[in-house]
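Asker: please find the sequence and the predicted model below.
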Amino acid sequence: MLNAKFFFALLLLLAVAAGNGAYCFTKKDSLLQILKKELKSSRYDQLKEARLRRIRSLLSESASQSYQRRYQLYSRMLQEYMPYQFDSSYVYVKKMMEASEKEGDSYGLQESQLKLLQIFTTAGMFTEAGELLSDLHDESIPAGLKGLFYDRKARFYESLADYNNDRHSRKYRAEAEKQFIKMTSASPPNAFERMIARAEVPDSLGNRRPSAGFYLHFITHHGLSNHEIAMVAMRLSHHYSGDDKIALLALSALSDIRSSTKYTQAVLHLGEALYKAGDLKTAYECINKAVSDAAFYNARSHKIDIQNVLPLIAGKTIMETEQQRDKLIISSLLFALIGVTAICIIAIVFIQMKKIKVNERLIQKQNGQLAAVNLKLMEHTRINEEYIGFFFKKSFSYISLLERLKRTVERKIKMKKFDDALETIAALQITREREDLYKSLDQIFLKLLPDFIPAFNELLKPEDQIWPQKEGSLNPVLRIFALIRLGIKDDETIAGILDYSISTIYTYKIRIKAKAIVKGEEFDKRVMDIKFINC
């Protein structure tokens, strides 16, 4: 085994560097904490979609370009989609096959067929993969594709063995091992696939080579991409157990997320390992991620693997939840009596407070009603005071006038100056006296309601508003509604005061109401709502 501190420090350094993080931990839990944050992130998929859009844009302009250029762009799209989405991978590998077949490029066609074999294998479409493999023969494969051919063939038999897991699996694994051996001799000396497959090749004594140190060195010294780190860490996890295995699987899952790899076994195996270690919460999060990735990629075999694991973890999670629930019920029962007592006390206090609030609202309502009554009483008192004083003065003035007139007429009659008596009576100017009365009424009314004219005009349209020519006075129309505001609503009484006919008063009222912006009783109410000063 490698030195534990060095091993974890190296893994964390690698994880943080790949994710541009800022973490300083030295335990396996640190990798899991980083992984949990990344499980919630969608930025890597957004970056993947941005790359796909750029290549797709180039493809839209490639119709007039050479076959090599189009084949290259199809290959780039396939490279992006292969670990990301099965359906799109299949579309672009078929485009590569069609383009190379049309061009007569046998090398490109066989390269595309090998990639299609990989797609079928990862998707669990073993029947289609087997049919395609039967059409590919060693002798017809170009030297440059031999290593890829043996690798894809080995992966096919290895996946078939894992999928069937029956008496035929040993035969499939033996065939896979045979193809891995062929690949090591056919691949270039430093080819990535050859390097990560070395752990699967037996040495001269028939034993598997120790690969943990080899892979760890490979991870840290070859500038691998996130996807390649995920593959190597996954292979390396087979040679460890316990926390070491979980750390490697977490590194692989983390790298898969950062490379937007949806066809991945790492997060599923990590969920299984965490489940066995008793970390059900994180295990469930990992399995949910595996479910969403499998649904997105649309891999049949991967969905079956998840379906085998998910019920176990879900069942254990439910059982643990039920145990926690039982503990909670017991704890709740212990506090039940105290709770019931507290609730009773709170209920009594609440009822009393509610009664107090009801009484407060009733008092406030009654106070409001009293205030309204007091306001009206103040208005009536003010009116009475002003108009009683006014009429006392006017009455005294008219009595004095009548008294002087009486003495003058009596004296002239006694002196038998009848013509002079008639002239004295004729000299009385009733019209002027009435105008003086209206003027006094206007002054007193506007003193009590100084805002009556603008407030009344707010009820009319701008073009229909009524403004007296002389400040401090009312015109006949305003005088009618001033009397109404004072409580004189009978048309006959208003007509007598203003020396108009009843029909004239009625016509004025109807005409104004027809021009008002509010109609009917609302207009009358608004007029009566015009406030007295200081009331």
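Answerer: Okay, I see it.
Asker: going forward, measure contacts between C-alpha atoms and count neighbours the same way
Answerer: Fine.
Asker: could you list the buried residues of stretch 71-82?
Answerer: 71, 73-78, 80-82 (16 or more other Cα atoms under 10 Å).
Asker: again but with stretch 290-300, I slipped
Answerer: Going by 16+ other Cα under 10 Å, stretch 290-300 has these buried residues: 290-291, 293-295, 297-299.
Asker: adding another structure so you can compare the two:
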Amino acid sequence: MKKLRAIVIGLVGILAVLSLSVACHRSEGVDRFAISALDSLDRVIEQRSHYMELKEERLGELRARLETTEQEEVPLEQRYRSTLELAQEYRPFRFDSALYFSRKALELGHQLKDLSASRRAGIEVAYCYLSAGLFLEARETIDAIAPDSTPDGEETIAIHLLRMKYFLDLADYNDHNDEMAHRYRSAGLQEADEVITLTPEGSHDHYYALIHKQLHLHQYREALSTIDELLRQSSITDRDRAILLSLKGTAATLMDDDMAAVEALAQSAVYDLITGTHETTSLARLASELYRMGDIDRAARYIDLAMEDANYYDAKHRKVAVGDIRPLIEQSRMHQIDLRRRQMTTYTLVASLLCLLLVAAIVVIILQMRHLRRATRQIEEANGALRLSNERLEEANAIKDEYIGSSFYRQGAYFHEQEELYRFLRQRLESKQYDAIRKRIRQSEVTRERKDMYADFDETFTHLFPTFVTEYNALFPPEEQQTLLPGDPLTPEMRIFALIRVGVSKTEQVAHFLNYSVNTINTYKTRVKNKSLVENKDFEGEIMKIGRSR
């Protein structure tokens, strides 16, 4: 048993160590803020279909409004505004629909012969091309907006912001070519400076251009400070928050602050989901960060969602970007699955051994319990037999004591009678009075003495077993019960079973004591047993139980 206990403890320790190592592997490298952000993201992902329904409802309302303007005779300008609004709503949601309605708004702008309207629609078309990675088409559209000069006012800022995004996106796209990347980055920073110059300090556009400039000049701490300052403003939308948090994740990644990057990208992905945005990089970049940190499960889940977004948005360069990292994550996931399978095999083997040892221990315990129960039963049987023997011994001693006293009294009376008889016979023989002797012999009191012996037995027995008559009658139906008054002798049948009760069990001995033949005794016994309520074979056993409870 000691060896069995030691083996069980050792196996349990192995299971505990394995479980602890898995738990540590899963939780290492992620602080509580990042974990909280990831948990929030997971909860929002569970409600993803709900946010998609809200987005679809919003798009449905705008499409219905546009159809109303097309069916009714409404001003062309109103149709233009409805079409442009629908295009802007589609832009982060689905590329082909956004491009379709942007071009339609551009056509309406041309029909209006309103240069400002055409430029706003053209800017929207260019953003659609940039979102899809179609840089050539985006450049043609940008050149078409302002072929010779840049307009004044808000359109100036919007065009500079568009050109900034175009050049900086080209720089990122050509990061493998230092010369081209530098040329595009310089052009983008020049456009950012124009925006910073033209916009008031503290405005969204001012902050937005400044953040991009700081990031491309490797001023990451300053960029983080600017982002946090803008995030504190209550006027920014959820879509703006998604973009700003994505930029914050970029800055944190470039500073090698993995925890801050994970937290920011997770928060950005939350806002992307809430706003129904499919044109996003936050989930894919978050998956990449988690992959590097070893959280393969989440990385695989997020990269699958990112691929779903890319497929739904239907932008080729997004699919390519996600496709670059997805195989690596899938490979790691398969490796982790294989590792877990091996761990599960180990757990199963250890658990099986524990189960076998447990079964063995249970079998040993059952065998010991059986042995203990058997020993207990034997002890109880021995104690029961001993109690019965003691009871019988006490009963025998009581009977012996009672009959010894009765016998002394009866013997004393008998000797006294014999002395009287001898004295009478001697006197009559000496005087030769033979007739008197004959008369005395004829008057022998043997029969009376036998009756007296029976009376003495009955008195002694009922004294020893005062409930004998009552318990004896209980063995018969009411009509067969015999009632005795105080002082009445026992009936011959009762006397037979009274002798059996005191241990005179042989029929010959009973017949000799009662001066009956053996056949007569057997006849009495059979007749009595046939009248009783118990089986014949059990009757004498019930007789032996009489008086035992006293």
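Answerer: Structure's in. What do you need? These numbers come from a predicted model, not from an experiment.
Asker: ok so, going back, kindly reformat the buried residues of stretch 290-300 of the first structure as JSON lines containing distance to Phe350 of the first structure and secondary structure.
Answerer: Compiled in JSON lines, these are given as follows (distance: Cα to Cα, whole Å; DSSP: H, G, I helix; E, B strand; the rest coil):
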{"residue": "Ala290", "distance to Phe350 of the first structure": "52", "secondary structure": "helix"}
{"residue": "Val291", "distance to Phe350 of the first structure": "51", "secondary structure": "helix"}
{"residue": "Asp293", "distance to Phe350 of the first structure": "54", "secondary structure": "helix"}
{"residue": "Ala294", "distance to Phe350 of the first structure": "55", "secondary structure": "helix"}
{"residue": "Ala295", "distance to Phe350 of the first structure": "54", "secondary structure": "helix"}
{"residue": "Tyr297", "distance to Phe350 of the first structure": "58", "secondary structure": "helix"}
{"residue": "Asn298", "distance to Phe350 of the first structure": "59", "secondary structure": "coil"}
{"residue": "Ala299", "distance to Phe350 of the first structure": "61", "secondary structure": "coil"}
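Asker: looking at the residues you listed, which one is closest to Val373 of the first structure?
Answerer: Among these, Val291 lies closest to Val373 of the first structure (Cα to Cα), at 74.4 Å.
Asker: returning to what we had before: make TSV from the buried residues of stretch 71-82 of the first structure and add secondary structure to it.
Answerer: Putting the buried residues of stretch 71-82 of the first structure into TSV (DSSP: H, G, I helix; E, B strand; the rest coil) gives the following:
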residue	secondary structure
Tyr71	helix
Leu73	helix
Tyr74	helix
Ser75	helix
Arg76	helix
Met77	helix
Leu78	helix
Glu80	helix
Tyr81	helix
Met82	coil
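Asker: whereabouts in the first structure does stretch 541-548 of the second structure align?
Answerer: Alignment of stretch 541-548 of the second structure against the first structure: no match, by TM-score structural alignment.
Asker: same question, stretch 6-26 of the second structure
Answerer: Going by TM-score structural alignment, stretch 6-26 of the second structure lines up with nothing in the first structure.
Asker: grab the nearest non-local neighbour of Met164 of the second structure.
Answerer: Closest residue to Met164 of the second structure apart from its sequence neighbours, by Cα to Cα, 6 or more residues apart in numbering: Gly188 at 4.4 Å.
Asker: so what corresponds to the one you found in the first structure?
Answerer: By TM-score structural alignment, Gly188 of the second structure lines up with Ala176.
Asker: report the contact partners of the residue nearest to Met164 of the second structure.
Answerer: With contact taken as Cα atoms under 8 Å, 6 or more residues apart in numbering, Gly188 of the second structure is in contact with 163-168.
Asker: got it, and Leu31 of the first structure?
Answerer: Contact analysis of Leu31 of the first structure by Cα under 8 Å, 6+ apart lists 12, 15, 247, 250-251.
Asker: how near is it to Leu268 of the first structure?
Answerer: Distance check for Leu31 of the first structure against Leu268 of the first structure: by Cα to Cα, to the nearest Å, it reads 16 Å.
Asker: try Arg69 of the first structure
Answerer: Distance of Arg69 of the first structure to Leu268 of the first structure, given as Cα to Cα: 38 Å.
Asker: compare the two (neighbour count), which wins?
Answerer: Leu268 (25 against 15; other Cα atoms under 10 Å).
Asker: wait, doesn't the more buried one sit right on Cys286?
Answerer: Yes: under the criterion of Cα atoms under 8 Å, Leu268 of the first structure makes contact with Cys286 at 6.6 Å.
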